[in-house]
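Chemist: no sequence on this one, just coordinates:
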């Protein structure tokens, strides 16, 4: 089957049994049966159609910054969209392909004196991933600036959904339940003063560097904010900072992060997550729901 995929798509980079730890921000994750890096919408369409016709499971990944891939890897075809990364400015709009880095989109907006994406200055995900989960920080969310997203639907058709159709909520979009491959997003911004925009972005990044363990591999903030509480404070108050299983550790710098302190595995991460959830529930009767996606066999 690998040979058939490579023969069918000789211009697309495709690998067999490729370790996903090379592509995740946690430096963990087992192998993908097949891993492909399309560079165009047409190549993505062709790969999805091929997989469907050959009954191969399909998994779409962006920058893998908010993702835990189980150690047993992922069955079927994994498509990483980071080579689809063009970003265009059109008047007060930013049109970015799904694989573009959200940080880069915020920087291009800054350079065009467009305000609205400052909150995204330090979010390490892709545009597609950010739309998929309605990423946010420092009081801003993707839902506040996205006006449309281009998708590849289950029938292989390219469609456009407006913001209302994306049904955004806290770390939620309709794509999580309805499916589809995000290909691009359009952000509507407002004209602003470049120096002011830069100052705000620099301030956010300084605060992030001061409070978050950016020097270690991690999948970012692990848990959603429970109603009436802050996940990090609950974890801190439970005395869990520094708790370690294998190579995964609850950060001593920010309790909401789990870091890879060396040779950590996805299983280590999941063990830490479960211990944190069990301990916080036992002490405070609050269930911590994970914000990260856990995928794989």
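Modeler: Done, it's in. Quick caveat: nothing in here was measured; it's all calculated off a predicted structure.
Chemist: make it CA atoms for all contacts and neighbour counts henceforth
Modeler: OK.
Chemist: Tell me where the stretch 151-297 of the chain has strands.
Modeler: All strands of the stretch 151-297 of the chain, identified by DSSP state E, counting those that start in this stretch, fall at 158-162, 181-188, 190-191, 218-221, 244-245, 248-250, 257-260, 293-295.
Chemist: Is it possible to get those strands out as TSV so that each row also shows mean neighbour count and distance to residue 68?
Modeler: Shown next, in TSV, are the strands of the stretch 151-297 of the chain (neighbours: other C-alpha atoms under 10 Å; distance: least, C-alpha to C-alpha, whole Å):
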stretch	mean neighbour count	distance to residue 68
strand 158-162	15	28
strand 181-188	24	19
strand 190-191	14	35
strand 218-221	24	7
strand 244-245	19	16
strand 248-250	26	12
strand 257-260	26	11
strand 293-295	14	5
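Chemist: this is the other structure I want to compare:
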């Protein structure tokens, strides 16, 4: 497949070739995508996937590339980013948000319309699609609490609506992780609330996030899932690892559950440090740390 062919096939879609994904990931690491496409509608996503199927090209969707690490070898064939699909519609107590909308922005749309239920997400940096994919949560709330349905394009190019009972939600998990599909939009059911109370809760959670998390550096957010009966950050602190560096990647001195890029880190630095943390915690405490962050791409 030549560059000219795929670009000619989709003249209305922005498609970049050999594009460094470090320009887009929240860690500021990652090798190039052979083709990086920015569709603006579900029809364009569907066309891209059908074209890949017919042409024998692999494809993957990155959402807004917040909670993932792309290996330094980059990603083969077609990468789809949905950052241009960000429309949000509010109807009474229902919010319908396209997959590329930022979760934080949608929480402020809810605030504007005096809708309560999304306050927990006011500091989560991911996209709506990514939030549904991993059942994003914080401060005692999670997406499953207010989720109604999602339109998902499947591997064969068909579009299916998944309702809450279809999603198999659990801690940082949804059924979308076991399918090769792309969340196109999500519908939330919220409740009417008092504007001042909603804003106070959001301000409180924003303060907690800013005071505890290393927002001044690039990072992929929380690296590990919380092991049952433990707090990941405390395990890492108790192991004496806080501040440990490999290359330009460091276990944050502000929050041990984060790995930050403090000096031109590579994806390999990140991955090596993650594996080192897992090995030390298993050896010292017999606790297996499972990554929350996705690690994808060519080695």
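Modeler: Great, that's in hand. Not measured: the values here are computed from a predicted model.
Chemist: thinking again about what came up before, so which of the strands of the stretch 151-297 of structure 1 is nearest residue 88 of structure 1?
Modeler: strand 181-188 (9.5 Å; C-alpha to C-alpha).
Chemist: Against residue 280 of structure 1, how distant is the counterpart of residue 238 of structure 2 in structure 1?
Modeler: Under the alignment (TM-score structural alignment), residue 238 of structure 2 pairs with residue 237 in structure 1. For residue 237 of structure 1, the distance to residue 280 of structure 1 equals 9 Å [C-alpha to C-alpha, to the nearest Å].
Chemist: more crowded one of these two?
Modeler: The neighbour comparison of residue 237 of structure 1 against residue 280 (other C-alpha atoms under 10 Å) goes to residue 280, with 22 against 14.
Chemist: residues in contact with the aligned partner of residue 222 of structure 2 in structure 1?
Modeler: By TM-score structural alignment, residue 222 of structure 2 lines up with residue 221 in structure 1. By C-alpha atoms under 8 Å, 6 or more residues apart in numbering, residue 221 of structure 1 lies in contact with 256-258, 291-292.
Chemist: 6 Å instead?
Modeler: 256-257 (C-alpha atoms under 6 Å, 6 or more residues apart in numbering).
Chemist: Quick one: residues contacting residue 115 of structure 1.
Modeler: Contacts here follow C-alpha under 6 Å, 6+ apart; on that basis residue 115 of structure 1 touches 189-192.
Chemist: Export these to JSON lines and append columns for distance to residue 211 of structure 1.
Modeler: Converted to JSON lines, those look like this (distance: C-alpha to C-alpha, whole Å):
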{"residue": "189", "distance to residue 211 of structure 1": "28"}
{"residue": "190", "distance to residue 211 of structure 1": "29"}
{"residue": "191", "distance to residue 211 of structure 1": "30"}
{"residue": "192", "distance to residue 211 of structure 1": "28"}
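Chemist: Among the residues you listed, which one lies nearest to residue 276 of structure 1?
Modeler: Ranked by distance to residue 276 of structure 1 (C-alpha to C-alpha), the contacts of residue 115 of structure 1 are led by residue 189 at 38.9 Å.
Chemist: In this model residue 91 seems to touch the closest one, though I could be wrong.
Modeler: No. Counting by C-alpha atoms under 6 Å, residue 91 is not a contact partner of residue 189 of structure 1; they are 9.2 Å apart.
Chemist: Compare these two and say which is more crowded by neighbours.
Modeler: Shown here are residue 189 of structure 1 and residue 91; by other C-alpha under 10 Å, residue 189 has more neighbours (20 against 12).
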